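*Asks:* Let me see the structure of the following:
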Amino acid sequence: MSAGSPEAYRLQPNGGIPNSQLPLLVYREAFPPSGDVARAFERIFAANGWTRSWRNGVFDYHHFHSTAHEVLGVSRGDVKVQFGGEGGPVIALEAGDAVAIPAGVAHRNCGQSADFEIVGAYDRGRDWDVRRGDPGELDAIAAAIAAVPAPTRDPLHGDTGALPSLWAAVPEAPPGVA
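*Replies:* Have a look, this model is predicted:
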């Protein structure tokens, strides 16, 4: 497994999408794109406390989770995912790549290969919801996001990974507050 530093993206509030003060983290080539990559992601995520894993795809509409941080690992094929809502960065991911998504950060599938599959999991197996960015819900969503505890382990590298220190270095502020 690759131990390179993740790419970090900071996404500002965008309409009814709160996004997060915490950076989105993209891990390139976390695993070689051969063999049972899905099982490799499931095992490493679970070993580091990111559980309740599933295998499927990414919704083709902007959505986010207000009750959990999520990690996604591309197990087959490739996908382009837009993060942060309309106008946000579109990031190409391929088999072996992973992304840690803070609670509140929107994501949607902008196109995928025919063989695309992704593995998802949640920090400490937290229950998750699906929100679509209704501006009338922002206050309630801000409270839910603020209640999500920071992960203590990186989903790929555990205690030695970058996520806990990168997310701890960001002052907590309610979504929508710059």
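*Asks:* From here on, just use CA atoms for contacts and neighbour counts.
*Replies:* OK.
*Asks:* who's in contact with the residue nearest to residue 160 when sequence neighbours are not counted?
*Replies:* The shortest distance from residue 160 to any non-neighbouring residue, by C-alpha to C-alpha, 6 or more residues apart in numbering, is to residue 154 (7.5 Å). Counting by C-alpha atoms under 8 Å, 6 or more residues apart in numbering, residue 154 makes contact with 48, 160, 161, 162, 163, 164.
*Asks:* do residue 132 as well
*Replies:* So residue 132 contacts 17, 62, 63, 64 (C-alpha under 8 Å, 6+ apart).
*Asks:* Looking at those residues, which is nearest residue 72?
*Replies:* residue 64 (13.0 Å; C-alpha to C-alpha).
*Asks:* pretty sure the closest one contacts residue 85?
*Replies:* No: counting by C-alpha atoms under 8 Å, residue 64 does not reach residue 85; the two are 9.5 Å apart.
*Asks:* From the contacts of residue 154, pick the one nearest residue 127.
*Replies:* Once C-alpha to C-alpha is applied, the member of the contacts of residue 154 that ends up nearest residue 127 is residue 48, at 17.1 Å.
*Asks:* one more to put side by side:
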Amino acid sequence: MRMHLSTYFFEDDGRIPNNPVLPALVYAGAFRTAPHEAEATFNRNDWRNGWVNGVYAYHHYHGNSHEALAVLGGSALLMIGGENGNEIEVQAGDVLVLPAGTGHKLLRAGAGFSVAGAYPGGMSYNTRTGNAGERQRDLEDIRLVPLPDQDPVFGREGPLLANWKTK
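*Replies:* Next comes the predicted model:
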């Protein structure tokens, strides 16, 4: 599997908390030749509770779970990290691993864009937008989300385990 790893750290912007310790990871080309294998690979590596769809066109995050997103088809421009984050171009075969609290939003999608999402251990997830009423509880919840046992793409080895060391 030939891929390029990028890591991104984001600060709390007052609305989107992001993760104070763990970087967002982008595995460009992880499934370059076989995007359709992403869901089965996630499941095999105990990233479950999956779905296939798109990415919401508004800033949101999950305060109680990490999330892996594999681009199954098409391409898109995503904003990761809230309003002050990074615009990231993704295409079929790319994987994003977002630690709890990391904002993400669809800016533009090409024809056929779809992603598969999954969560470590099949965790249930919430969807938050940074409303004041949910932020305080989410800040505590984000700190308590356990580190995954496996990388969603590489299993017991891989970039996630090397980059997500402490909380």
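*Asks:* ok so, going back, can you tell me what the residue nearest to residue 160 of structure 1 aligns to in structure 2?
*Replies:* Taking TM-score structural alignment, the alignment pairs residue 154 of structure 1 with residue 151 from structure 2.
*Asks:* Okay, buried residues for the helix ranked longest in structure 2 please.
*Replies:* Ranked by residue count under DSSP state H, the longest helix found in structure 2 is helix 132-144. Judged by neighbour count using 16 or more other C-alpha atoms under 10 Å, the buried positions of helix 132-144 of structure 2 are 135, 138, 139, 141, 142, 143.
*Asks:* How far off centre is whichever strand or helix holds residue 25 of structure 1?
*Replies:* Using DSSP states H and E, residue 25 of structure 1 sits within strand 20-27. Distance of strand 20-27 of structure 1 from its chain centroid, counting by C-alpha atoms, centre = their mean, to the nearest Å, is 8 Å.
*Asks:* That strand packs against which elements?
*Replies:* strand 7-11, strand 98-101, helix 163-168 (3 or more C-alpha pairs under 8 Å, 6 or more residues apart in numbering; DSSP states H and E).
*Asks:* Name the residues that touch whichever helix or strand comes after it?
*Replies:* On the C-terminal side of strand 20-27 of structure 1, the closest following helix or strand by DSSP H and E is helix 37-47. For helix 37-47 of structure 1, the external contacting residues (C-alpha under 8 Å, 6+ apart) are 31, 51, 53, 55, 73-76, 95-96, 118-119, 121, 155-156, 158.
*Asks:* quick revisit: which of the contacts of residue 132 of structure 1 are still contacts in structure 2?
*Replies:* Mapping these onto structure 2 (both residues aligned by TM-score structural alignment, their matches' C-alpha atoms under 8 Å) leaves 17, 62, 63, 64 still in contact.
*Asks:* element containing the aligned partner of residue 116 of structure 2 in structure 1, please.
*Replies:* In structure 1, the residue paired with residue 116 of structure 2 is residue 119, using TM-score structural alignment. Applying DSSP H and E as the criterion places residue 119 of structure 1 in strand 117-123.
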